[in-house]
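> Prediction below, plus the sequence it came from.
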Amino acid sequence: MERIAVLTSGGDSPGMNAAIRAVVRKGHHHGLDVIGVQRGYTGLIQGDFITMELGSVGDIIHRGGTILRSARCEEFRTPEGREKAVSNLQQHGIGGIVVIGGDGSFRGAQHLTALGYPTIGVPGTIDNDIPGTDFTIGFDTAVNTVIQNIDRIRDTASSHERTYIVEVMGRDAGDIALWAGLADGAESILVPEAPYELDDIVERLARGDRRDKKHSIIVVAEGAGNAFEIGKKIKEKTGEETRVTVLGHIQRGGSPSAFDRVLASQMGANAVDLLLAGEHDKMVAIRNNEITAINFDTAFSMKHQPDMSMYDLASILAI
């Protein structure tokens, strides 16, 4: 193997640039040519390739987003689109690919492996919803972004003695809500993995009122329900004014945390090692604080589940 490619696909996450940097520099360390594919699988189909020198990834480890940019590509879902991608890979003499992204990106990576191109996945998504790895690149930064914003919201909530509902991202996973809610002492945390009763939330608010609590924070994962609808129902039951903040895509940007920079560097470098060792159809993962790799099929057969002991602990500490 003399030449490899790297691409980012799906939603961006803080730390992707650190992973790109690691792939490029580890590749050059082993004497490889490294090609950057711009705009994910769209770039594979269109042949939007750039040569990545050592200087190409200078001064990016601290930057959010992805310098290779990202795009969703419906054409790659078709056999014809994948054939175009393979043709471009062949023309450029590329022998292996590192795909940085989420589960959808990894399914695309599996297609490439099936067509003869060894592919290794690096999990990059703020949602932390990829089975088989304890953490994904960008999750830690997103949680810290949420915490910083809830801290600010708390100041206003206390000043006006109100209940604030904060909706966070995560698709169908409640990890961001769970970690941020526990870290910020939220009265209630609503996640898609745990059923909840509105009356229980109202009772928690009432308990806070009885001990003269000045404000309340409720964190809602987007997969657990609509924050505005929840706020409306709480107001109907309590008669108290509620305010809703949807943090949205602010959670996906920003400079990556130290944890995400280190994790991305380790994972990106390990992906190159795996390709050189003849591995393919695998995802780099961190499990029990060790960098490892698992087969895509194994990861896809597993179900992501956050640490629900944290959910129980948050409920106890919020009494």
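Great, that's in hand. Treat the numbers as computed from the prediction; the structure is a model and nothing was measured.
> drop to CA atoms for contacts and neighbour counts, all remaining ones
Noted.
> which secondary structure element contains residue 185?
Assigned by DSSP states H and E, residue 185 falls within no helix or strand.
> tally of neighbours for it?
17 (other C-alpha atoms under 10 Å).
> got the contact list for it?
217, 314, 317, 318 (C-alpha atoms under 8 Å, 6 or more residues apart in numbering).
> Select from those the one having the most neighbours.
Top of the contacts of residue 185 by neighbour number is residue 217, holding 24 neighbours under the definition other C-alpha under 10 Å.
> Put this next to the previous one:
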Amino acid sequence: MKKIGVLTSGGDAPGMNAAIRSVVRKCIYHDIEVYGIYYGYQGLIDGNIEKMEIGSVGDIIQRGGTMLYTARCEDFKTPEGRQKGIDQLEKHGIEGLVVIGGDGSFMGAKKLTEAGYPCIGVPGTIDNDIPMTDFTIGFDTALNTVIDAIDKIRDTATSHERTYVIEVMGRDAGDIALWTGLADGAESILIPEVDDNFEDIIERLKRGHERGKRHSIIIVAEGVGSGFDYGQRIQDATSLETRVTVLGHTQRGGSPTAFDRVLASRLGAQAVDLLIKGKAGRMVGIQNNQLVDHDIIEALNNKHQLDLDMYKLSKELSI
């Protein structure tokens, strides 16, 4: 393989730049030309493609976001749109593609592989909702961002003796809510994977208030519902002064943690190794701290499994 392309697609995640850097420098190390495709699949269709050099990825490993930018692309879901992308790959002589993103991005990689263009998927999403890998790029950084915010909110919650509802990202997966809730000692954690009894949440708050607890933290994953709705329901049911914070896109930003930088570097390099070996339609990942790769279709057909033992532990510790 003489030419490899790399793109980022879907929502950005801290550590994507480290993955891009790894792909680019791994290719150059093996005397392979590497091309950056800007704005994801839309940039592929539009031919927004540029040859990368060693210096192209200098001083980016510590930066959040993605230097290749990202965009949603409905056109690529159609055969006509994908053919435009294939035409651009042929025009530039690109023989393989590394796609950094989530499940929607992997679907595009699957379609390209089926059309004869080898693709390797690298899981990059703060939600940690990709099956067959323990962690995705950006998850650890998002956790630390949320934990830092909750620590600050706890200070003011204690000062004013208030209940705080904090809404975090996680439309279909509750990993951010669960991990941060356990790390910050939240009284209740609401996640899409578990149907929580609202009366149980209220009873926990009342018991805490009766024993002199001065504040409470409730973590709500966005996939469960609106933090504001839960805040109003809690205040109506308990008469406790309740405030709501929606952390929103702050969770996606910031300098990646050491864990995410190392994970991204390892996964990016592994993706290039697989293309060199002639593999296609694979997803790279990490399981038990060992690099793995799986069939991308198998990954898409599986469902991410949340650690319910951790959820049980959070209940036991928040009595």
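On my side now, so go ahead. Computed from a predicted structure; not experimentally measured.
> overall similarity of the pair, as a TM-score.
Here the TM-score for the pair of chains, by TM-score structural alignment, normalised by the length of the first structure, is 0.99; 319 aligned residues with a C-alpha RMSD of 0.6 Å.
> before we move on, back to that, return the subset of the contacts of residue 185 of the first structure lying in strands.
Among these, the ones falling in strands (DSSP state E) are residue 217.
> What is the most widely separated pair among the contacts of residue 185 of the first structure?
Of all pairs drawn from those, the one with the longest distance (C-alpha to C-alpha) is 217 and 317, at 13.5 Å.
> measure the residue lying farthest from the centre of the first structure to residue 317 of the first structure for me?
If you look at how far each residue of the first structure sits from its centre, by C-alpha atoms, centre = their mean, the farthest one is residue 210, at 39.1 Å. Relative to residue 317 of the first structure, residue 210 of the first structure is positioned 17 Å away (C-alpha to C-alpha, to the nearest Å).
> what's the answer for residue 246 of the first structure, then?
Computed as C-alpha to C-alpha, the residue 246 of the first structure to residue 317 of the first structure distance reads 25 Å.
> ok, now residue 108 of the first structure?
Taken as C-alpha to C-alpha, the span from residue 108 of the first structure to residue 317 of the first structure is 43 Å.
> Please apply the same query to residue 78 of the first structure.
Distance from residue 78 of the first structure to residue 317 of the first structure, by C-alpha to C-alpha: 50 Å.
> same deal with residue 203 of the first structure?
15 Å.
> OK, contacts around the residue nearest to residue 72 of the first structure when sequence neighbours are not counted?
Nearest residue to residue 72 of the first structure, sequence neighbours excluded (C-alpha to C-alpha, 6 or more residues apart in numbering): residue 10, at 6.0 Å. By C-alpha under 8 Å, 6+ apart, residue 10 of the first structure lies in contact with 40, 70, 71, 72, 101, 102, 104, 105.
> Have a look at the second structure and report its longest helix.
Criterion DSSP state H: the longest helix present in the second structure is helix 139-160.
> what about residue 189 of the first structure, which helix or strand?
Here residue 189 of the first structure, judged by DSSP H and E, is contained in strand 188-190.
> where exactly do the helices run in the stretch 51-200 of the second structure?
Under the criterion DSSP state H, counting those that start in this stretch, the stretch 51-200 of the second structure carries helices at the ranges 79-92, 103-114, 139-160, 175-183, 198-210.
> Between the ones you listed, which one is closest to residue 59 of the second structure.
Among the helices of the stretch 51-200 of the second structure, the nearest to residue 59 of the second structure by C-alpha to C-alpha is helix 139-160 (18.6 Å).
> what does the closest one contact?
With C-alpha under 8 Å, 6+ apart, helix 139-160 of the second structure has contacts from 13-14, 125-128, 163-164, 166, 168, 176, 179-180, 183-184, 214-217, 247, 250-257, 259-260.
> what's the answer for stretch 304-319 of the first structure, then?
Stretch 304-319 of the first structure is contacted from outside by 129-132, 173-175, 178-179, 181-182, 185-189, 193, 204, 207, using C-alpha under 8 Å, 6+ apart.
> Let's see that with 7 Å instead.
Stretch 304-319 of the first structure is contacted from outside by 129, 130, 131, 175, 178, 182, 185, 186, 187, using C-alpha atoms under 7 Å, 6 or more residues apart in numbering.
> Please enumerate the strands of the second structure.
Assigned by DSSP E, the second structure shows strands spanning 3-8, 33-37, 49-52, 96-101, 119-123, 163-168, 188-190, 216-221, 242-246, 282-287, 290-295.
> Give me the distance between residue 105 of the second structure and residue 280 of the second structure.
From residue 105 of the second structure across to residue 280 of the second structure, the span is 15 Å (C-alpha to C-alpha).
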